[in-house]
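S.K.: Next come a sequence and a model predicted from it.
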Amino acid sequence: MTFNYAAIATAAADILAKFGADGTLTRKSAGTYNPATGSATPSETTTAVTACVFPYGDRFIDGTTITTRDRQAFIAASGVSEPREGDLFEWGAELFTVQRVKNLGPARTMVLYEAQVRLG
């Protein structure tokens, strides 16, 4: 018997759409090397996402791995590639840097990304 994780992913996206807010993920890359100029032109890829963002509870903040400037972002996985460490996450008027990501994808069906993001 198999479980329909695709339906769970759709439900997660619907819940985040209802209770979350729009945000953007921006990934910077070195770009393609141009031998004529001797340099690479950096590029950016921006992706619209839906997320809910919460502060970490005091018991999780150790001042090193998780700081008071960190937030826990739950990002809908539908149609979004996995966030990476160093990506920029804009949510509301705040800009965060992705510190680490857990992908919640049982049976290889991505349902949700849980990201630790740092303000500033």
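M.R.: Structure's in. What do you need?
S.K.: Please make it C-alpha for all contacts and neighbour counts, starting now.
M.R.: Fine.
S.K.: Against which helices or strands is the helix or strand encompassing A11 packed?
M.R.: Using DSSP states H and E, A11 sits within helix 5-19. Here helix 5-19 touches strand 43-55, strand 70-76, going by 3 or more Cα pairs under 8 Å, 6 or more residues apart in numbering; DSSP states H and E.
S.K.: what inclination does the first one have with respect to strand 70-76?
M.R.: Translated: strand 43-55. Angle of strand 43-55 versus strand 70-76, following axes from the mean of the first three to the mean of the last three Cα atoms, to 10 degrees, is 110 degrees.
S.K.: another one to put next to it:
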Amino acid sequence: MKQYLTMAPLEEVGLIKAITGIGAFEMNDIWLVKMRSKADKDDLLKTGELQVKGGFCAIVCPIQHDVTVKIHWIDFDISNGSIRQALSDFGEVLEVSNDNWTISGLEHAT
């Protein structure tokens, strides 16, 4: 039977004993790891990446809820406040801004 998971990278960063649960999330490409405490999770996130079987392994938090959205073709008369209000049904809106043209002579336009 082929072994898909190796613990050596987690042992190298000293976090193997902090794991309380582990399982394949999406085939064997994405794994979920449950840590003993928030501090242990933060320590794992600080590593940023690991080398697993010679390949790159990104360490990310699946609970990250910040989303950046770019909306195209909005009428010029719709205010940023109206956009903020419309999007607030989906969560806290941190920022609404307009892109500025980078073409010479149009830098003042949005």
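M.R.: Perfect, thanks for sending it. Treat the numbers as computed from the prediction; the structure is a model and nothing was measured.
S.K.: What would you report as the TM-score here?
M.R.: The TM-score (TM-score structural alignment, normalised by the length of structure 2) is 0.28; 50 aligned residues with a Cα RMSD of 4.0 Å.
S.K.: looking at the helices and strands packed on helix 5-19 of structure 1, which is buried most?
M.R.: strand 70-76 (a mean of 23; mean count of other Cα atoms under 10 Å).
S.K.: Moving C-terminal from it, which element do we reach first?
M.R.: Later in the chain than strand 70-76 of structure 1, the nearest helix or strand by DSSP H and E is strand 88-91.
S.K.: Residues contacting that following strand, please?
M.R.: Outside strand 88-91 of structure 1, the residues that touch it by Cα atoms under 8 Å, 6 or more residues apart in numbering are 21-27, 95-98, 117.
S.K.: could the residues you listed be laid out in JSON lines, adding secondary structure, neighbour count and distance to D14 of structure 1?
M.R.: Below are those laid out as JSON lines (DSSP: H, G, I helix; E, B strand; the rest coil; neighbours: other Cα atoms under 10 Å; distance: Cα to Cα, whole Å):
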{"residue": "A21", "secondary structure": "strand", "neighbour count": "15", "distance to D14 of structure 1": "12"}
{"residue": "D22", "secondary structure": "strand", "neighbour count": "15", "distance to D14 of structure 1": "13"}
{"residue": "G23", "secondary structure": "strand", "neighbour count": "19", "distance to D14 of structure 1": "15"}
{"residue": "T24", "secondary structure": "strand", "neighbour count": "17", "distance to D14 of structure 1": "18"}
{"residue": "L25", "secondary structure": "strand", "neighbour count": "24", "distance to D14 of structure 1": "19"}
{"residue": "T26", "secondary structure": "strand", "neighbour count": "18", "distance to D14 of structure 1": "23"}
{"residue": "R27", "secondary structure": "strand", "neighbour count": "17", "distance to D14 of structure 1": "25"}
{"residue": "L95", "secondary structure": "strand", "neighbour count": "17", "distance to D14 of structure 1": "24"}
{"residue": "F96", "secondary structure": "strand", "neighbour count": "20", "distance to D14 of structure 1": "24"}
{"residue": "T97", "secondary structure": "strand", "neighbour count": "21", "distance to D14 of structure 1": "25"}
{"residue": "V98", "secondary structure": "strand", "neighbour count": "23", "distance to D14 of structure 1": "23"}
{"residue": "V117", "secondary structure": "strand", "neighbour count": "27", "distance to D14 of structure 1": "22"}
